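Chemist: Below: sequence and its predicted model.
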Amino acid sequence: MTIFEGPATSAPGLSVLETVITFLVIPTAMFVGIAVIAYALTAPKKSKTSSAITSIQ
């Protein structure tokens, strides 16, 4: 009985396009998406004009 099992088999490698998409495009898109959501939730609000419903003149 040995502690070694059979030779490890490796998975097929990624192509250049798959590597670029996986490690560059997807993380960049996620960063931009999260940044846009964070900005949309914390952006300064525009001042609203007074309405006839909310103010008495």
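Modeler: Alright, I've got the coordinates. Numbering: from 1, shown residues only.

Chemist: Every contact and neighbour count from this point should use C-alpha atoms.
Modeler: Fine.

Chemist: Can you show me the helices along the protein?
Modeler: Counting by DSSP state H, the chain has these helices, from start to end: 16-20, 26-42.

Chemist: Pipe the ones you listed into a markdown table and attach mean neighbour count per row.
Modeler: Shown next, in a markdown table, are the helices of the chain (neighbours: other C-alpha atoms under 10 Å):
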| stretch | mean neighbour count |
| --- | --- |
| helix 16-20 | 11 |
| helix 26-42 | 11 |
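
Chemist: and the comparison structure, right after this:
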Amino acid sequence: MLNNLVSGLSMINQEDGTIPGPALSALETVITFVIVPTALFLVISLIAYAATADRKKSEKSVITHIE
């Protein structure tokens, strides 16, 4: 009886006429749903930080400033 319930659960989300694609391996799943989003977040964060970070003030040079 339990096997009938479990096998019925896998069919709940499938629509008529759909053919499921190949399954992802555990490594592909981790790369797709953990590593890629984390890397994108870090890249976007670094770009935003670099674009809005305070600029280093240039020190007065002997060539451009006379005391």
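Modeler: Perfect, thanks for sending it. Quantities reported herein were computed from a predicted structural model and do not represent experimental measurements.

Chemist: quick one: TM-score?
Modeler: For this chain pair, the superposition-based TM-score is 0.74 by TM-score structural alignment, normalised by the length of structure 1; 52 aligned residues with a C-alpha RMSD of 1.8 Å.

Chemist: related to what we said a few turns ago, rebuild the helices of structure 1 as JSON lines, extending it with distance to residue 50 of structure 1.
Modeler: Shown next, in JSON lines, are the helices of structure 1 (distance: least, C-alpha to C-alpha, whole Å):
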{"stretch": "helix 16-20", "distance to residue 50 of structure 1": "51"}
{"stretch": "helix 26-42", "distance to residue 50 of structure 1": "23"}
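
Chemist: closest one to residue 49 of structure 1 among those?
Modeler: Nearest of those to residue 49 of structure 1, taken as C-alpha to C-alpha: helix 26-42 at 20.7 Å.

Chemist: after superposition, how close is that closest one to structure 2?
Modeler: By mean C-alpha distance after the TM-score superposition for structure 1, the fitted helix 26-42 of structure 1 averages 0.4 Å away from its aligned residues in structure 2.

Chemist: mind checking how far that helix is from the chain centre?
Modeler: Relative to its parent chain, helix 26-42 of structure 1 has a centroid offset of 6 Å by C-alpha atoms, centre = their mean, to the nearest Å.

Chemist: Alright, calling it a day.
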